[in-house]
Structures are given as structure tokens and as C-alpha cells.
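In: coords below, sequence missing:
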């Protein structure tokens, strides 16, 4: 594959949305990056073109067998006009883990990061600067071969689109209400739960819709076998602060290995906060709550960064966490990670890529 990216600029630039009134994932910039794969050529023809609909054969295998993976990243604009990406190497590593699980050919992560930088430079004026906003980066791969045989596709497209976004939740950093899902199953060990695959999210939508109708922001999933052990929230990894110790479910093959999750664990260890990655049951959480030891609950993810949980509903039990207020540790984590992402705090671990 040639490292030369062909660039075709739009002749009809779009109107930028009001950055003080952004929702999540509703607006898209003027350009997108595309790269093709053929079994005989490998990845080839990298290009940046005007944002536009794509054309696929009705028999394209992504429609029939679900070979589709994606990533989520954010870009921030500093006061000096520099652009920051937060740990993009981790996203590329995870994308290739997802590719491997779904039988999709590996991509060159370093080349893709350079392509993303080039794309962002072209659409740099779309990066919002209001507090809490960013430019969301969505790389994804789809199987494009027109074939109804059940196997890996021989052709793919890798695409990157950009979206100026506000807070993931309309309430911002206000604690959310979460329902513990006891009926439906999202993933099981040996399946694709650890991959950032489109099918994982399709499996979560039904329960999510039910939860929203009942006034909850998200669903907390339990393990598929015993319906006992906590896994993750629909769009986030989950953490519990119990008696001074922070506990999060271990990476077990059915939950996503979150970049923000890893960053939080690293920061907590740096601060001397006890952290445990292990199996934890919903019963253990409820017992801690009854004993007054459930101090904080928060989710972590690229979209929301840190999302404090103010209420957990499990069967007939409702657990009110920290009087419905954001916890001190959750706030510190949010301030630190967003400070690193925006360049307002020192970055001793070199997590941010500046260009």
C-alpha cells in the first residue's frame, strides 16, 4: 500500500453547527478518509474525499453476516491552535483485536493515525472549543464483497468520519440512573463481547429501549451464564468504590478493554487508591450498599469520559449512590482525564499526540 494519500477537497463546504448547542453524533464534517482492501492487493488506494453517501451492492456481506467493527476517539483543539488525540495507539491496537476476532484483515495502525491526523487538519475548523465539546473520530471497517456465502469477505472498506460533539448525555456530568439487566444477554465468553463490533451494540438495543422507557439512561449487563456477575454498561466500563477500594470487572473475554478504563486504573494506582480488577457480583454490590459502604459508582468510556451513577435499579431494589451527587473521586478523574485530553494539564505519560 502506498503511503501517499490522495486528497480531493469539497467545493461545497457545509455550515458548521452552533458549538454551544451540540448533541452527540448528529453533525459531520466536510471530508472523510477511505481505504479499500482486496484479498489480492491488501489495503490500497488511501484517499480523503468529500463527505458523501457510499454505494454498496445489496449482497455486500456486511448486510448479511455482520462483518463490521469500529473505534471511537476524540480530538481537542488547544488554545495555541494545536490538535490533541488521546492514546490513539490503544485504539488502533483494539481495532486490530476486533479485526482478528471477526476475520477482518489487520490494518497498519501507524499509517491510519497519520491518515486521521491529515483528515483532521483538513477539517480543523470543525473542532468545537466550548467546554465539554470535542471532535469525535469514528474509524470503521465493513465487508463489501457481494456474496451470500458464509465466510470472510474478500473485500472491505475502511472509513473515518468526523463529528463535532457535545456531551454524550444531555445532562452532562449529572449522575445517571442505570437499570441492571436480568433477562437479556449482550455477550458471552468465547463470543465477540471483547470486540468493538457492530453486532455487540445491536444485541444491546432492545434492553436499552426498555430501560429508557422506564426512565433509565443505560443498562448494566450481567454475565450470560449465571446472571450474577457484573460485566459492563451499554457504552461504558463500570467502576464501584466500596469502603475506599475501587473495584471493576476483570477483562474476561466478554467485556470491552476500554482505553478510558485503562487510563482510570493507571491514574488511581498513581494516586495510591486501591484498585481491584476481579469478578464482582450484583449481590456483593447490594450488600455493600445496605452496609453503607457503596461510596461511588461511575462509568468510563470515550464518549462520556466519566459518567457518575446516582442510582442503580436491580430487580425490586433501588440503590441511591452518594445522595445522587457526583463523587469526589469521579470528579477528580473527570477533571484529570479531560485536562490531559485538552492539553491543560501536564502529560507525564505522553498519552496525548499533538500535531
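Out: It's in. Keep in mind the model is a prediction, meaning the values are calculated, not measured.
In: use CA for all of it now, contacts and neighbours both
Out: OK.
In: who's in contact with the residue lying closest to residue 165 once chain neighbours are set aside?
Out: Of all residues not flanking residue 165 in the chain, residue 24 sits nearest, at 4.9 Å (Cα to Cα, 6 or more residues apart in numbering). By Cα atoms under 8 Å, 6 or more residues apart in numbering, the residues touching residue 24 are 164, 165, 166, 167, 168.
In: dropping in the other structure now:
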């Protein structure tokens, strides 16, 4: 463990992913030996061979989780077993070695417990956890992974969007495609996100905060920047529906918050909950009828992000319901935050136990 703690800043000065905590988890793998013993080390640079596959072929994937402190001082994670399952699915798609998700979660719990003093106490703040697995295979030939590494990094964070829980605007991007059937849109790989920076810049120039990605001649809606997206609409028959893009064609990341919103919407039964392919023309027609009631994005970083406008071909379309506390998205947000911080007793909230003996092979 480090004897020289890293400098800290006030919670209000925290951005997203700009400050790292004192420690990180590191686990190495070799095709002949399997997984080595996990190590918790002082946070710092990791030496890699310059031929490592991660540098040349983007053979990597990652996860995003958050740790929260409740009113009793206990540390909580939100549905971490879903993150571990998705992490394994992503690793398989990227031809990276499998691992025991339960054992990795125990290692992450130990890391979080060691660095728990870094978790901000204010609501809206948390400690973001970034597990990442990548190929360190030290040759240029593109082959099956022979060496790999898992790192888990922690950083105290404030709101993902500087505006906080304030509605943002999206700009439809029909030029740059985030994902397509048969690709990697349904796994959390860095290669899905790096190429979207140019689209993000275009959205900003268009007066928006994020891009709304579409693909195919039908302009099927996929994701909003780094978020899953939901529309609360009235369909042509006047039935209220909460709709979100389906996972079936492999273009959508199966978000933990996304799944939680779907389950809550089904339980509350205030509207139909529908997962389907959504041509943007369908959303545009609903706007023109005055039947788009709410729009919001979901994700670990932002939780739920209100959206109050979509720019498409130079025209801005807005939902008809004024933003207030009675909205479905606000009530969903309050419930999810209540679970995350332990105010609401719910099986989705996972209490991190105090660290114990943990240095076992994966």
C-alpha cells in the first residue's frame, strides 16, 4: 500500500475521471499459466511492451461502475453482478481470456474498501470504478491473445455533465455510424467510443451536448453519445409507451441503468414498455403530432440525463411535457438514486463488506 497518499481536491472541483485514488488492482494472465495472483498497488504507470496488441489492434474492453456511501457510512455498489457478466461477454467478443466474475468482484470490493475515504459524501457524487482488460501480447502479428492484464482504477467524480441534472440537447448524426449489426456495439470496447469524438465535436458546433447516433437507410436510432436512450411517447393509437432501441441486432450496449429503467417501468405499469427497432422517422412523426412527451438518456456515468431537444436536418424538435418533478424520468431518477445511496432498501444495492484475506488466484 502507498505511504504517500495522492493529493485531493474539494468535491465541487471534481470533474469526471480527472483524479485517481491511491490504489489500483492489477491481475496478469498468460496463456500457459492462466491468471496470476491479484495485486493491489499504488496507482501509477503500467509498463507495456511497445508491440502490445492493445496499442496496435485495440484488443481491450472495459466496464463502468460506481461506489456510494450511505448515511450509515457503508459503501454500496449498484447491481455489480451485471457489470461482471457484461465484462465477461465483452472480453469474449474481443478474444480476451475469461475470468471468474465473482472472484473479480471480491477483489474490486477489497480495492474499494481500501480507498473508501476517497468516496465523496455529497449526493450526486460518487467514486467511479473502471475495470479494464487488454491484450499485452508482445508481438505485431494479429493472433489470439497470449498475454493479458486486468486493471481496476478508481476516481472520485462529480456530475458527468457540468450542468448537472439539467436537460441537454442532442444532434442527430447520420454521417458517422457508432455501431452496426455484426459489429461490437453491444460490448463495452474502447473502439466504439474513440471514433465518436469527431461526432461529438460536430454536435457541439451544432449547439448540442451529444450526438444521437443512427444507422442504415431507415436511420434506426442507436445511442445518445455514451448513453442508452428512451422516448416516452403516445403512439398513433393514443397509447402511452416508453420505447427504447432493442438489443436484438447487436448495435446497443445492454446498459445496467437501461435494464433497471425497463424493469421499473414494467413494475410501475404507467405505460407500455417497448424495446424495438426505432426508425428516426417514427420519432419525427411523433414530434410533429405533439406526441413526444419525454426523452432521456441512461448510463452509469450520468444515471438519467434529461433531454429537451433533438436537432435533425437543421430543425429542433422538443418534447411537449414541461420539465418538472412529476415527470417519469424524474421519479425514475429519484428512485434509482435512493437505491444507490441506500435510502431505499432494494436487492439492487450491494453493500461492500470490510476487506478480508483476498489474495487468491483468479
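Out: Everything's here; your move. A quick note: this is a predicted structure, and the numbers were derived from the prediction, not measured.
In: What's the TM-score once they're superposed?
Out: Scored against TM-score structural alignment, normalised by the length of the first structure, the superposed chains reach a TM-score of 0.95; 344 aligned residues with a Cα RMSD of 1.2 Å.
In: about what we covered before: looking at the second structure, name the residue matched to the residue nearest to residue 165 of the first structure.
Out: With TM-score structural alignment as the criterion, residue 24 of the first structure lines up with residue 16 in the second structure.
In: One more: residue 192 of the first structure?
Out: With TM-score structural alignment as the criterion, the equivalent of residue 192 of the first structure in the second structure is residue 184.
In: My understanding was that that match contacts residue 193; is that so?
Out: No - Residue 184 of the second structure lies out of contact with residue 193 (Cα atoms under 8 Å); the separation is 10.8 Å.
In: Keep only those of the contacts of residue 24 of the first structure that are in helices.
Out: Within those, no residue falls in helices by DSSP state H.
In: In CSV: those residues, plus neighbour count and distance to residue 46 of the first structure.
Out: Formatted as CSV, the contacts of residue 24 of the first structure follow (neighbours: other Cα atoms under 10 Å; distance: Cα to Cα, whole Å):
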residue, neighbour count, distance to residue 46 of the first structure
164, 27, 23
165, 27, 26
166, 26, 30
167, 19, 32
168, 19, 31
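In: follow-up on the earlier one: just want to know which of residue 184 and residue 193 of the second structure has more residues nearby.
Out: residue 184 (20 against 14; other Cα atoms under 10 Å).
In: what sits against that one?
Out: So residue 184 of the second structure contacts 93, 192, 250, 251 (Cα under 8 Å, 6+ apart).
In: Show me which of those is closest to residue 216 of the second structure.
Out: residue 251 (11.5 Å; Cα to Cα).
In: Which of the helices or strands spans the aligned residue in the first structure for that closest one?
Out: Superposed on the first structure with TM-score structural alignment, residue 251 of the second structure falls opposite residue 254. Under the criterion DSSP states H and E, no helix or strand holds residue 254 of the first structure.
In: Can you get me a residue count around residue 254 of the first structure?
Out: Counted with other Cα under 10 Å, residue 254 of the first structure comes out at 21.
In: Quick check: the aligned residue for residue 300 of the first structure in the second structure?
Out: For residue 300 of the first structure, the aligned position in the second structure is residue 298, judged by TM-score structural alignment.
In: Checking my notes, its match in a strand, right?
Out: Yes - Residue 298 of the second structure: assigned to a strand according to DSSP: H, G, I helix; E, B strand; the rest coil.
In: Let me see the contact set for it.
Out: For residue 298 of the second structure, the contacting residues are 227, 228, 229, 230, 255, 257, 258, 304, 305, by Cα under 8 Å, 6+ apart.
In: returning to what we had before: any idea what the match of residue 24 of the first structure is structurally, helix, strand or coil?
Out: Using three-state DSSP, the structure places residue 16 of the second structure in coil.
In: ok, so what distance separates the counterpart of residue 196 of the second structure in the first structure from residue 193 of the first structure?
Out: Residue mapping for residue 196 of the second structure onto the first structure gives residue 204, with TM-score structural alignment as the criterion. From residue 204 of the first structure over to residue 193 of the first structure the distance is 11 Å, taken as Cα to Cα, to the nearest Å.
In: which residues are in contact with both of these two?
Out: With Cα under 8 Å, 6+ apart, residue 204 of the first structure and residue 193 have common neighbours residue 186.
In: Between the two, tell me which one has more neighbours.
Out: Using other Cα under 10 Å as the criterion, residue 204 of the first structure and residue 193 rank with residue 193 on top: 22 against 19.
In: which stretch of helix or strand covers the more buried one?
Out: Going by DSSP H and E, residue 193 of the first structure is not part of any helix or strand.
In: Can you give me the neighbour number for whichever residue in the first structure pairs up with residue 150 of the second structure?
Out: If you follow residue 150 of the second structure across to the first structure using TM-score structural alignment, you land on residue 158. By the criterion of other Cα under 10 Å, residue 158 of the first structure has 21 neighbours.
In: likewise residue 354 of the first structure?
Out: Counted with other Cα under 10 Å, the neighbours of residue 354 of the first structure add up to 16.
In: Would you state the strands of the stretch 201-350 of the first structure in chain order?
Out: 218-222, 230-233, 237-242, 245-248, 275-277, 294-301, 305-314, 317-320 (DSSP state E, counting those that start in this stretch).
In: Same list, those, but as TSV with distance to residue 175 of the first structure please.
Out: Output for those, formatted as TSV (distance: least, Cα to Cα, whole Å):
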stretch	distance to residue 175 of the first structure
strand 218-222	12
strand 230-233	14
strand 237-242	13
strand 245-248	18
strand 275-277	22
strand 294-301	8
strand 305-314	5
strand 317-320	11
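In: Which of the three states applies to residue 142 of the first structure?
Out: Using three-state DSSP, the structure places residue 142 of the first structure in strand.
In: contacting residues around the equivalent of residue 286 of the second structure over in the first structure?
Out: Here residue 286 of the second structure is matched to residue 288 in the first structure, going by TM-score structural alignment. Contacts for residue 288 of the first structure were tallied using Cα under 8 Å, 6+ apart; they are 242, 294.
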